[in-house]
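# No sequence on hand, only this structure:
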């Protein structure tokens, strides 16, 4: 769930806290910009920051303007505010998903291209799921695991879907990028190093 950090804006925090179970994001309150900047546990790049005053301190600390919603024009109807927040969060999520670096390749989830050295390979949705799953967990995954977690099949179902998809994906990568080792095979399953 994406987060919205409300900085030095207690009245807004209290209003949103009253309706938090109806929100599609989590709200976190900060008394000031310094408290936000000094909290190293936060994923600020993928979160939205709402404030009602000057944001120079945040910009000076390399926090992007795209992450800030400055509410200088008040009053604002609550539905309009929630609409602004949701649009900003969608843009942040879209930008975050747009490019993922994996072993020297760039996977663009939005355009479904897998790229390296000015070469682009168009992937299917399932191929993207396979790459992300193998990359995110960094362990070896056997066929039953992939059947269950990528396709939603029962582990005891007899099918060659996994092997076929992995074979085709490895062949596409090998043909274009001449890379035989992107998805590795081991007796314990498939993996990306």
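Now that the structure is in, tell me what you want to look at. Fair warning: this is a prediction, and the values are worked out from it, not measured in the lab. Numbering: from 1, shown residues only.

# use CA for all of it now, contacts and neighbours both
Fine.

# separation between residue 91 and residue 66?
9 Å (CA to CA, to the nearest Å).

# what do those two both touch?
Listed as contacting both residue 91 and residue 66 by CA atoms under 8 Å, 6 or more residues apart in numbering is no residue at all.

# what helices or strands is the one helix or strand residue 49 maps to leaning on?
For residue 49, the element it lies in under DSSP states H and E is strand 48-51. Applying 3 or more CA pairs under 8 Å, 6 or more residues apart in numbering; DSSP states H and E, we find strand 48-51 packed against strand 3-7, strand 68-70, helix 78-98.

# Let me know which of these is the nearest to residue 185.
Nearest to residue 185 among the helices and strands packed on strand 48-51 is helix 78-98; the distance by CA to CA comes to 27.0 Å.

# from the chain's centre, how far out does that closest one sit?
With CA atoms, centre = their mean, to the nearest Å as the basis, helix 78-98 stands 13 Å off its chain's centre.

# Presented hereafter is structure B, for comparison with structure A:
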């Protein structure tokens, strides 16, 4: 498990309280009183939460503690919830080629362009991206659609065709899913 780092920003009283309790908490406690110091600390951390007493930063993982006093139990509960949210958001993004697939919003993103996808389309993309060889229609039927491979159906081909067309229309990418003699592939 990654170390959970709390950076207390311009909230010295809270920093002293957390520092006293740090042996009982599962957090690494840091302090920053300047934006440059804060940015330097953030460069070296993957799993962090910035706690401030007023929202004055443009930081994703920020928790504003503006209702005090608060019990230490309630505070640690809120901190743990914020870390769980960050973990959930990190796990919900999958990188495929130059694209980000957001599993929560079911979107494919490239720069500021978004494409809405169905769950089947996402499952197809992720399955194809994990294979380093072309994936046959039968294998896609079995693994993504849960169909028996002996059933005659063109479901896979139809879905792949529509998915490729959506990607082409949105991103102008005709090479995302490649059709090979023995199946489909994302390189």
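Received, thanks. If you're wondering where the values come from, they're calculated on a predicted model, not measured in any experiment.

# Spell out the residue ranges of the strands in structure 1.
Assigned by DSSP state E, structure 1 shows strands spanning 3-7, 26-30, 48-51, 68-70, 100-102, 105-108, 113-116, 119-122, 184-186, 189-191.

# In JSON lines, list those strands along with mean neighbour count.
Output for the strands of structure 1, formatted as JSON lines (neighbours: other CA atoms under 10 Å):
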{"stretch": "strand 3-7", "mean neighbour count": "22"}
{"stretch": "strand 26-30", "mean neighbour count": "17"}
{"stretch": "strand 48-51", "mean neighbour count": "24"}
{"stretch": "strand 68-70", "mean neighbour count": "18"}
{"stretch": "strand 100-102", "mean neighbour count": "14"}
{"stretch": "strand 105-108", "mean neighbour count": "20"}
{"stretch": "strand 113-116", "mean neighbour count": "19"}
{"stretch": "strand 119-122", "mean neighbour count": "14"}
{"stretch": "strand 184-186", "mean neighbour count": "13"}
{"stretch": "strand 189-191", "mean neighbour count": "19"}
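
# So which of those strands is nearest residue 140 of structure 1?
With CA to CA as the yardstick, what comes closest out of those is strand 189-191 (4.9 Å).

# what's that closest one aligned against in structure 2?
Alignment of strand 189-191 of structure 1 against structure 2: residues 183-185, by TM-score structural alignment.

# average gap between the matching stretch and structure 1?
Superposed on structure 1, stretch 183-185 of structure 2 shows a mean distance of 0.5 Å to its aligned residues (mean CA distance after the TM-score superposition for structure 1).

# Quick one: residues contacting the equivalent of residue 107 of structure 2 over in structure 1.
Counting by TM-score structural alignment, residue 107 of structure 2 lines up with residue 113 in structure 1. For residue 113 of structure 1, the residues meeting the contact criterion (CA under 8 Å, 6+ apart) are 107, 120-123.
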